[in-house]
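Visitor: from the sequence below, what's the structure:
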Amino acid sequence: MTLRKLVTVTEEIVTEAGAPATSPTRRAAAAAVITNPWAGRGLVGDLGPEAARTAPLLAQRLTRALEAALGGRIAAFGKAAIVGLDGEIEHGAALIHTPYFGNILRELVDGTSIVVFSDERGPAGTALTVPVWHKTAAATRSHYQTVQVRVPDAPRGDEIVVIAAAASGPRPHARIGDRTTDPAVSLDILEDLESV
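Guide: Below you'll find the predicted structure:
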């Protein structure tokens, strides 16, 4: 793996709708810009060996960067990849959608949920919105958030930007309930509503 740069973005939400957040939420993303190990090799039949060598190291490095950015307080997580134009979307998938990345990230932050994701292929400067949700209770809507990541000079055609994202807590003033306590809703409710 050739790492060209590591980029970390953070934000802290202190007020929302004119009201102070009861507990300011910090969001962060750590992005590793690496050379695509499969670029220029045609259709590689088995992406597994390179993923097994590369993805665990990326997961560890990016998780450590997230922990530093959030002071060790990770309540929600997500992952993503942006593949340069000379690569396949499958190259990004090989690095983030296998146990070599997700299991390491999950274990490092004491998570149990499936790690939510996004991926894209594009030129340098492509922005990607990375979703995050609760690390142990994916049905907890208060932690459904996103972090936008854009590296102005990456990915180059033969690069991949691999991203881990996290939040220290819920959205400010979260108040839409929880999937585990939702009422049963079906198409039948449309009969009682006015059409739009």
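Visitor: only C-alpha atoms from now on, for both contacts and neighbour counts.
Guide: Noted.
Visitor: how close does Y100 sit to A69?
Guide: The spacing between Y100 and A69, counted by C-alpha to C-alpha, to the nearest Å, is 23 Å.
Visitor: need the longest helix for this protein.
Guide: When the chain is parsed with DSSP state H, its longest helix is helix 48-69.
Visitor: neighbouring contacts of the helix or strand following that one?
Guide: Of the helices and strands lying after helix 48-69 in sequence (DSSP states H and E), the nearest is strand 76-83. Residues outside strand 76-83 that contact it (C-alpha atoms under 8 Å, 6 or more residues apart in numbering) are 89, 91-93, 96, 115-122, 126, 128, 130-135, 143, 155, 157, 159-169.
Visitor: switch to 7 Å and redo it
Guide: 89, 92, 96, 115-122, 130-135, 143, 155, 159-169 (C-alpha atoms under 7 Å, 6 or more residues apart in numbering).
Visitor: here is a second sequence; please produce its structure as well for comparison:
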Amino acid sequence: MTVQFRKLTTIVEEVALEGGKEVSPAARIAIVAAVIANPWADQGFVEDLGPGIAEVASDLGALLAPRVAEALGAPIEAYGKAAIVGLGGEIEHGSALIHTLSFGNHFRNVASATTLLPAVEKRGPAGIVFDIPLKHITDATIRSHHQTIEVRISDAPHSNEIVVALAGAAQGRPQQRLAAFNPDEK
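Guide: Got it, this is the predicted structure:
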């Protein structure tokens, strides 16, 4: 099956100046979001989400992951994901699509990653603002790569839709200067 989407949005943010100081090379984050029909819309409470997951999740991951890498144009060092469910659905519908290896492993493979993908899930109206958390692709304790990117798709999600997005960064935060993680720190 090929994922059917109403809209596919790609955003590339490039920060060249942070704190009054040049960022060189510029810090880049790419986001690719697909606006899809909620596979469980208009069905009432669905006890078994498995068939919808099997039908959509893997193809959705396969669609988004390589597009993030292509838009970023550099190796991915930090990554994250999001599912924003329209008001006619349940938060669990978004979670069902993004919290499965059949979805996430596409991004892990593209990024040569080993850590869990940080995520945000929420329900809201079209145009809702959401933040995608990002962490390092192989070591979640690397503080420099803990960051978020704000996203908004002006006309999505409709009530019976889900926005599913992946984000990748080519580096940590611009001008990061915190000490390395120390588990003994108080």
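Visitor: care to give me the TM-score?
Guide: In this superposition the chains share a TM-score of 0.94, using TM-score structural alignment, normalised by the length of structure 2; 184 aligned residues with a C-alpha RMSD of 1.2 Å.
Visitor: what's the average distance of the longest helix of structure 1 to structure 2?
Guide: Mean deviation of helix 48-69 of structure 1 relative to structure 2 after superposition (mean C-alpha distance after the TM-score superposition for structure 1): 1.3 Å.
Visitor: list the buried ones in that helix?
Guide: Neighbour-count burial for helix 48-69 of structure 1, with 16 or more other C-alpha atoms under 10 Å as criterion, is recorded at 51-52, 54-67, 69.
Visitor: kindly report the same for stretch 11-31 of structure 2.
Guide: Within stretch 11-31 of structure 2, judged by 16+ other C-alpha under 10 Å, the buried ones are 12, 15, 26-31.
Visitor: start and end of that stretch, how far apart?
Guide: Taking C-alpha to C-alpha, the first and last residues of stretch 11-31 of structure 2 lie 5 Å apart.
Visitor: run the chain-centre distance for it.
Guide: 19 Å (C-alpha atoms, centre = their mean, to the nearest Å).
Visitor: need the contact partners of that stretch.
Guide: Stretch 11-31 of structure 2 is contacted from outside by 10, 32, 68, 71-72, 165-171, 174-175, using C-alpha under 7 Å, 6+ apart.
Visitor: give me that answer again for 6 Å
Guide: Applying C-alpha atoms under 6 Å, 6 or more residues apart in numbering, the contact partners of stretch 11-31 of structure 2 are 10, 68, 72, 166-170.
Visitor: matching E121 of structure 2 against structure 1, which residue comes up?
Guide: The alignment partner of E121 of structure 2 in structure 1, by TM-score structural alignment, is D119.
Visitor: relative to structure 2, what is the average displacement of whichever helix or strand its match is part of?
Guide: Using DSSP H and E, D119 of structure 1 sits in strand 116-121. Superposing on structure 2 and averaging over aligned pairs (mean C-alpha distance after the TM-score superposition for structure 1), strand 116-121 of structure 1 comes out at 0.6 Å.
Visitor: just give me how far the longest strand belonging to structure 1 sits from the chain centre.
Guide: The single longest strand within structure 1, with elements called by DSSP state E, is strand 19-35. Offset of strand 19-35 of structure 1 from its chain centre (C-alpha atoms, centre = their mean): 11 Å.
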